[in-house]
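Peer 1: A structural model of the following input is requested.
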Amino acid sequence: MQLKDALFNWLQIQIVWEARPSDRSARDTVLFFTEILREDHQVSDLEKREEESEYVISFRQHDEMLSYSFPKEAAEKLLSDIVSEPKYNQSFE
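Peer 2: Predicted coordinates for the structure are as follows:
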């Protein structure tokens, strides 16, 4: 998996987990992508920042600070799809 794809997948599921903190599947998937980023891409110090129209992911890779930006609408699509699907619309508090 390419670095940018892994970062985007991590971001999408991180947004889901933040919106649904009791969702164990979301938590486990965040941990899975965090591990991929750490082991396959040597990423550490992973942080996300929400801006007006995008999310910015900052991280350290090979002793260099880097960042990628992703459109907010694309990053939040997974959460939107989950919320709009009745079988996944359980209470997660």
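
Peer 1: For the rest of this, base every contact and every neighbour count on C-alpha atoms.
Peer 2: Noted.

Peer 1: Identify the residue nearest Lys72 in space, chain neighbours excluded?
Peer 2: Closest residue to Lys72 apart from its sequence neighbours, by Cα to Cα, 6 or more residues apart in numbering: Glu54 at 4.2 Å.

Peer 1: Tell me, how many residues neighbour the one you found?
Peer 2: Residues near Glu54, counting by other Cα atoms under 10 Å, number 16.

Peer 1: That one and Ala19: what is the separation?
Peer 2: Going from Glu54 to Ala19 by Cα to Cα, to the nearest Å gives 17 Å.

Peer 1: Please provide the structure for the following sequence as well, for comparison with the first:
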Amino acid sequence: MRSVQDALYNWLSIKVVCDARPEDTAARETLDLFDGIIKDEHHLTNILVTTDEVMYYVSYTHEGESKKTRFPRELIEVMLNQINQEPDKYCNFPIES
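Peer 2: Presented below is the predicted three-dimensional model:
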């Protein structure tokens, strides 16, 4: 991921899916991937997500500096809405042990 903004956008989009579908193993694996990117590549810490009717707000610390960004809900929730509209296309396949 080139920019912190892009990494946070992808991370938050899949986090919203994961939060809504905790049994979705593919979403969890993808969230883990993006979690690693924002923490290991971009060195973000103290990540906090809040929301209102219109926006998601992400506050975080980067290189010792507190920062905040925001994303429109309609952008972040696109993936979740698509899954909810066509759930048959997004079956969960549990990891076999």
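
Peer 1: what's near enough to touch the residue nearest to Lys72 of the first structure?
Peer 2: Glu54 of the first structure is in contact with Ser69, Phe70, Pro71, Lys72, Glu73, counting by Cα atoms under 8 Å, 6 or more residues apart in numbering.

Peer 1: Scan those and report the most crowded one.
Peer 2: Most crowded among the contacts of Glu54 of the first structure, counting by other Cα under 10 Å, is Ser69 at 19 neighbours.

Peer 1: Quick check, that one in contact with Phe59.
Peer 2: No: here Ser69 of the first structure lies out of contact with Phe59, judged by Cα atoms under 8 Å, at a distance of 11.7 Å.

Peer 1: Not counting stretch 28-39 of the first structure itself, show me its contacts.
Peer 2: Against stretch 28-39 of the first structure from outside (Cα under 8 Å, 6+ apart): Leu3, Ala6, Leu7, Asn9, Trp10, Ile13, Gln14, Trp17, Val43, Ser44.

Peer 1: The first one and Tyr88 of the first structure: what is the separation?
Peer 2: This points to Leu3 of the first structure. 29 Å.

Peer 1: Likewise for the third one?
Peer 2: Leu7 of the first structure sits 24 Å away from Tyr88 of the first structure, going by Cα to Cα.

Peer 1: what's the answer for Glu50 of the first structure, then?
Peer 2: Here Glu50 of the first structure is placed at a distance of 25 Å from Tyr88 of the first structure (Cα to Cα).

Peer 1: With Phe8 of the first structure instead?
Peer 2: Note on Phe8 of the first structure: its distance to Tyr88 of the first structure, by Cα to Cα, is 22 Å.

Peer 1: Let me know whether my guess that Leu11 of the first structure is in a helix holds.
Peer 2: Yes: judged by DSSP: H, G, I helix; E, B strand; the rest coil, Leu11 of the first structure forms part of a helix.

Peer 1: what's the burial count for it?
Peer 2: Neighbour number of Leu11 of the first structure under other Cα under 10 Å is 23.

Peer 1: dump the residue contacts of the residue nearest to the spatial centre of the second structure.
Peer 2: Using Cα atoms, centre = their mean, the residue of the second structure that lies closest to the mean C-alpha position is Leu12, 2.3 Å off. Residues near Leu12 of the second structure by Cα under 8 Å, 6+ apart: Ile76.
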